[in-house]
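Enquirer: Quick one: sequence and predicted model below, then my questions.
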Amino acid sequence: MEKQDKKILIIDDDPDVLGTARMFLKQFFAQVDTEQNPAQINSIVSRGNYHVILLDMNFRRGEHDGREGLYWLERIRTIAPQTAVVLITAYGDIELAVEAMKQGAADFVLKPWKNSKLLDAIHKALSKERSTSLSKEKAEFLQVPQMIGKSPSMQSVFEMIDRVAGTDANVLILGENGTGKEVVARWLHLKSARRKGPFVKVDMGAITTSLMESELFGHQKGAFTDAYQDKAGKFELASGGTLFLDEIGNLYLSQQAKLLSVLQNRSVSRVGSNEESPLNIRLICATNMPLYEMVDRKDEQGFRQDLLYRINTVEIVVPPLRERKEDLPLLLEHFLDLYSEKYNKPGLKVSKSALKKIEHYGWPGNVRELQHAVERAVILSHEDTLQPEDFSFNEGTVNMYQHKIEADDLLTLDENEKLFIQRALERNQGNVTHTAKELGLTRTALYRRLDKYGL
């Protein structure tokens, strides 16, 4: 058997693993080196010029979460970005595998491995042209995602974008988490006369009350403690382009008055300054919250009616994925193409049984959940055709949209939301951080809902 003229490095703290792997791989490759001490990675990788590195994910005794392996993966990718890295671990974890692949790993194998699987992973890594970046087209996609859909509801969204984009009208985008509200906002900008200007996104749910004015309007040096230099706010940074205020429903009632004043006067002044600067922006806002119902509230979780009128000159509602199931095959094909290229796994297909599973799932996380599910499936796939077991859903989740609800059992929107949050809290044993992550909310947004529903 003729050996491939390739250099392989195995890094593992277990000498038995190193010896066994080296003996096996020496049959196929001209040079197979081993290293037991991860502290030597910097020097050995920088001078070794290896084609593939097999990297253990756990070196410290008693630590099994793989975080140390991710650290060394990052170091290797920095020192030798063209070298393929195959991670090896005794602890299979889907999310960890996904994270590792996103950080640049070529593949992921589990101990104890089958020799055929290990060899296959190395051959796949060698066959790929390693690159430190995506292709130009895919890099652009990550900045401006495509809009995909043949369903009547999505065609209505496309038509509204075309009709509104050329104007400077304020737009309010409504829809559940994960439906693609930011994608709509970006396409409104791209199709507008302001497309050569900046697109500035602000997550209103992530801004603390004390920093809201500084973040949006900017501040002068010395305006408050820690204001060591002048800072331009998001309104200034978006001048000549589009300002996108995401999760506008998370803005406290006391903060809304300041925003309304700026929009009415069409001018903004930095905190600590009396100098007014005229606004030159196109405003787009988005939320998953029921703003019209919030208008009736008079506490901090309410929403000013005059501000609502100001921001929704035009309203676009993005439908949830469960109401546009005919778009599933198109979205699936798109994400499969994207991640097959990103993770160097060309030619992947989806089996009919997997497609059936996808079509019967309720997708509470909408398009974002589908995207993540496809990415995980591509990362962990070892065959050319993805099977149902490659797609991991929370099958235990009670999904109200998968049932036919009798008329006398119908709940209000608030009652449905409260029930959904209660179930998520139960699944996460009351952990607010984990619950917020599952629901696609910030902790602040979730706390407001907990307060709203007395949970």
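Expert: Sure, I can see it.

Enquirer: Please make it C-alpha for all contacts and neighbour counts, starting now.
Expert: Noted.

Enquirer: So what touches stretch 356-363?
Expert: Stretch 356-363 is contacted from outside by 321-322, 325, 328, 369-370, 388, 399, 401-402, using C-alpha atoms under 8 Å, 6 or more residues apart in numbering.

Enquirer: Just the closest of the residues you listed to residue 343, please.
Expert: The closest of the contacts of stretch 356-363 to residue 343 turns out to be residue 370 (C-alpha to C-alpha; 17.3 Å).

Enquirer: State the number of residues packed around that closest one.
Expert: 22 (other C-alpha atoms under 10 Å).

Enquirer: So it: helix, strand or coil?
Expert: Per DSSP: H, G, I helix; E, B strand; the rest coil, the local secondary structure of residue 370 is helix.

Enquirer: and it, what does it touch?
Expert: 332, 363.

Enquirer: and with 10 Å instead?
Expert: Contacts for residue 370 (C-alpha atoms under 10 Å, 6 or more residues apart in numbering) come out as 178, 321, 328, 331-332, 335, 358, 363-364, 376, 391, 393.

Enquirer: Residue 307 too?
Expert: Counted by C-alpha under 10 Å, 6+ apart, residue 307 has contacts 256-257, 259-261, 263-264, 295.

Enquirer: Give me the neighbour count for residue 74.
Expert: Neighbour number of residue 74 under other C-alpha under 10 Å is 17.

Enquirer: still on that earlier bit, turn the contacts of residue 307 into TSV, columns for distance to residue 79.
Expert: Supplementary listing: these in TSV, determined by distance: C-alpha to C-alpha, whole Å:
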residue	distance to residue 79
256	49
257	51
259	47
260	50
261	52
263	49
264	53
295	55
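
Enquirer: ok, back up a step: helices - which of the contacts of stretch 356-363 land there?
Expert: 328, 369-370 (DSSP state H).

Enquirer: neighbours of the nearest residue to residue 166 once chain neighbours are set aside, just the number please.
Expert: Using C-alpha to C-alpha, 6 or more residues apart in numbering and skipping the chain neighbours, the partner closest in space to residue 166 is residue 192 (4.7 Å). Counted with other C-alpha under 10 Å, residues neighbouring residue 192 total 21.

Enquirer: ok, residue 192 to residue 311 distance?
Expert: 18 Å (C-alpha to C-alpha, to the nearest Å).

Enquirer: how about the strands in the stretch 351-455 of the chain?
Expert: 385-386 (DSSP state E, counting those that start in this stretch).

Enquirer: List the buried residues for stretch 239-259?
Expert: 239-253, 256, 259 (16 or more other C-alpha atoms under 10 Å).

Enquirer: Put this next to the previous one:
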Amino acid sequence: MSMKANILIVDDEANTLASLSRAFRLAGHEATVCDNAARALELARTQTFDMILSDVVMPRRDGLALLADLKAAGVTAPVVMMSGQAHIDMAVRATRLGALDFLEKPLSTEKLLVTLENALKLTRLESENRELRTRVGKHELVWTGDTMRRIMAQIERVAASESRVCIYGETGTGKELVARTLHEKSHRSAGPFVTLNCAAVPAELIESELFGHEKGSFTGAAQRHIGKFEQAHRGTLFLDEIGDMPATMQAKMLRVLEESVVERIGSDKPVHVDVRVIVATHRNLDQQVQTGAFRRDLYHRVIVFPIELPPLRSRSEDIPLLVEHFAQQVFAQNGWKPIPFTTDAIAALQKYTWPGNIRELRNMVERLLLLSGTEVDAETVRLALPSINAHSAAPGNINMPALDQGPLAERVASFEKATVLAEIRRQHRNITKAAAALGLERSHLYKKCQQLGIDLRDVPAE
């Protein structure tokens, strides 16, 4: 490991401090030692450390309390806990408080250095993530809170291995992005990344999609087709919605995973493939195994390392950064001049439950930018969010349109009309005030009403 690191070691035992600091220094790193939590917190606030290694059991204030204090103080250095009295409950508590890892004493030098390397990799990940504020990428994970921090630590840990990963999560949570990240951080990154959504392919065609077919092997097979496994040779194959794979195909998948060999339909010649398989699903595979919908032996082949992605509603702290990221994409794709989201608009977006998760947020950001003038404010968000629209239809009111149907131009026009109507109604049909609230000239609002087919005589006041 070429990078020189600075580590803070916290333990009330002098012998432990001496042995650990010596191990790190012999490996070319710097180590600062401390025998109590209060002093450790002071040091962490005033100095920069690449990792903090703390004992759990200490007099006065223990390591778990120190961990909570560090997080409350905004210390961003990865924290690793250690204990000679380790048990599962203690490790779970430490992880929930934000610890990167939990080690059991006595510690080997090899384990210490591997842990440090993981911490340094995570720090680099966070540094790269901060750069997303000025980058416009289509295939990047965007996060800032502790919820995704723990997920990223898992990704960093498993990415360099050949272990098969199963990514769990609701639709729209970013399962394919996680799979891409695993590929890009693996030694296979120079190879292809190939995807297949098992739920989107008809049952009678999925074997051909995965294994390929020879010309004339079935009606319509006008030429040889190379399947996804061969396409992904020396790279990564991502099988999305593996829980929807037909039962007959599951048995054939099992053989390929065991032998790394495929046979195209219409051929008896085996083809060796060197592929890392990553799968994903929004279904409960354990339950499917119990009901017989998913083969138990295949389950144990693909669920080597599970990663569970949280829904967006449980990581609302990431929404401001996600909104900024998606807005930059929209500006760049359309050549638009950037406009800001107000603080109240972001707060309104954070209160919504996002049943469609990140995918829904991405679409909402584009919709809001299409509908806004000089800024995106809370009122525009209020009108756009489906939860608001669902409750806006009441006797005597002008109903909001269904915004999830029809071509984009029709949806935009419908929403624009509803927004103008709502503001005119709110201002008791005072066109001057309504125009000011919408950021338009009075004459422009009249023209807009004509374009949208709004008869002001028919607009009731609130």
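Expert: The structure has been received and is ready for your questions. None of the values given here were measured: they were computed from a predicted structure.

Enquirer: for stretch 177-195 of structure 2, the distance to its chain's centre please.
Expert: When distances are taken as C-alpha atoms, centre = their mean, to the nearest Å, stretch 177-195 of structure 2 is centred 15 Å away from the chain's centroid.

Enquirer: which bit of structure 1 covers it?
Expert: Using TM-score structural alignment, stretch 177-195 of structure 2 lines up with residues 183-201 of structure 1.

Enquirer: And that stretch, end to end?
Expert: Stretch 183-201 of structure 1 end-to-end distance (C-alpha to C-alpha) = 12 Å.

Enquirer: how about it: buried residues?
Expert: 184-192, 194-195, 197-201.

Enquirer: Can you flag which of these belong to strands?
Expert: Cross-referencing the buried residues of stretch 183-201 of structure 1 against strands under DSSP state E gives 199-201.

Enquirer: Can you tell me which of those is nearest residue 18 of structure 1?
Expert: residue 201 (49.0 Å).

Enquirer: tell me the contacts of that closest one?
Expert: Neighbours of residue 201 of structure 1 in contact, by C-alpha under 10 Å, 6+ apart: 182, 185-186, 234, 238, 242-246, 284-285.

Enquirer: cutoff 8 Å now
Expert: The contact partners of residue 201 of structure 1, by C-alpha under 8 Å, 6+ apart, come to 243-246.

Enquirer: Quickly note the distance from it to residue 52 of structure 1.
Expert: Residue 201 of structure 1 sits 40 Å away from residue 52 of structure 1 when distances are taken as C-alpha to C-alpha.

Enquirer: Next, the counterpart of residue 142 of structure 2 in structure 1: secondary structure please.
Expert: The pairwise alignment with structure 1 assigns residue 142 of structure 2 to residue 148, based on TM-score structural alignment. Here residue 148 of structure 1 is recorded as coil under three-state DSSP.

Enquirer: Residue 148 of structure 1 is in contact with residue 332, isn't it?
Expert: No. Using C-alpha atoms under 8 Å, residue 148 of structure 1 makes no contact with residue 332, being 10.3 Å away.

Enquirer: In helices, which of the buried residues of stretch 239-259 of structure 1 appear?
Expert: Reading helices off these with DSSP H, I get 253, 256, 259.

Enquirer: For those, give me JSON lines that also has distance to residue 137 of structure 1.
Expert: Listed next are those as JSON lines, based on distance: C-alpha to C-alpha, whole Å:
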{"residue": "253", "distance to residue 137 of structure 1": "42"}
{"residue": "256", "distance to residue 137 of structure 1": "39"}
{"residue": "259", "distance to residue 137 of structure 1": "37"}
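
Enquirer: In contact with residue 221 of structure 2, which residues?
Expert: Per C-alpha under 8 Å, 6+ apart, neighbours of residue 221 of structure 2: 213-215.

Enquirer: out of these, which one sits closest to residue 271 of structure 2?
Expert: residue 213 (12.0 Å).

Enquirer: Quick check: nearest residue in space to the match of residue 142 of structure 2, chain neighbours excluded?
Expert: Residue 148 of structure 1 sits nearest to residue 331 (C-alpha to C-alpha, 6+ apart), 6.6 Å away.

Enquirer: Burial check on the equivalent of residue 277 of structure 1 over in structure 2, number of neighbours?
Expert: When structure 2 is aligned by TM-score structural alignment, residue 277 of structure 1 is paired with residue 271. The local packing of residue 271 of structure 2 (other C-alpha under 10 Å) involves 13 other residues.

Enquirer: right, and residue 271 of structure 2 touches residue 265 too?
Expert: No. At 11.7 Å, residue 271 of structure 2 and residue 265 do not qualify as touching, with contact defined as C-alpha under 8 Å.

Enquirer: if I look at the residue nearest in space to the middle of structure 2, how far off is residue 377 of structure 2?
Expert: In structure 2, the centroid-proximal residue (C-alpha atoms, centre = their mean) is residue 174; its distance is 4.8 Å. According to C-alpha to C-alpha, residue 174 of structure 2 and residue 377 of structure 2 sit 27 Å apart.

Enquirer: cool, residue 229 of structure 2 as well?
Expert: Separation of residue 229 of structure 2 from residue 377 of structure 2 (C-alpha to C-alpha): 48 Å.

Enquirer: looking at structure 1, where would I find the counterpart of whichever strand or helix holds residue 123 of structure 2?
Expert: Per DSSP states H and E, residue 123 of structure 2 falls inside helix 109-130. Under TM-score structural alignment, helix 109-130 of structure 2 corresponds to no residues of structure 1.

Enquirer: which secondary structure elements does that helix contact?
Expert: The helices and strands touching helix 109-130 of structure 2, judged by 3 or more C-alpha pairs under 8 Å, 6 or more residues apart in numbering; DSSP states H and E, are strand 51-55, helix 146-159.

Enquirer: ok, and which of those has the densest surroundings?
Expert: Highest mean neighbour count among those (mean count of other C-alpha atoms under 10 Å): strand 51-55, with a mean of 26.

Enquirer: For that strand, name the packing helices and strands.
Expert: Checking 3+ C-alpha pairs under 8 Å, 6+ apart, strand 51-55 of structure 2 ends up next to strand 6-10, strand 79-83, helix 109-130.

Enquirer: Read off where it ends up in structure 1.
Expert: Counting by TM-score structural alignment, strand 51-55 of structure 2 has no counterpart in structure 1.

Enquirer: Leaving aside the residues adjacent along the chain, what's closest to residue 281 of structure 2?
Expert: Going by C-alpha to C-alpha, 6+ apart, residue 281 of structure 2 has residue 241 as its nearest residue, at 4.3 Å.

Enquirer: Now the terminal residues of stretch 368-382 of structure 2, how far apart.
Expert: OK, stretch 368-382 of structure 2 end separation, C-alpha to C-alpha: 10 Å.

Enquirer: Check which residues of it are buried.
Expert: Within stretch 368-382 of structure 2, the residues scored as buried using 16+ other C-alpha under 10 Å are 368-369, 371-372, 375-378, 380-382.
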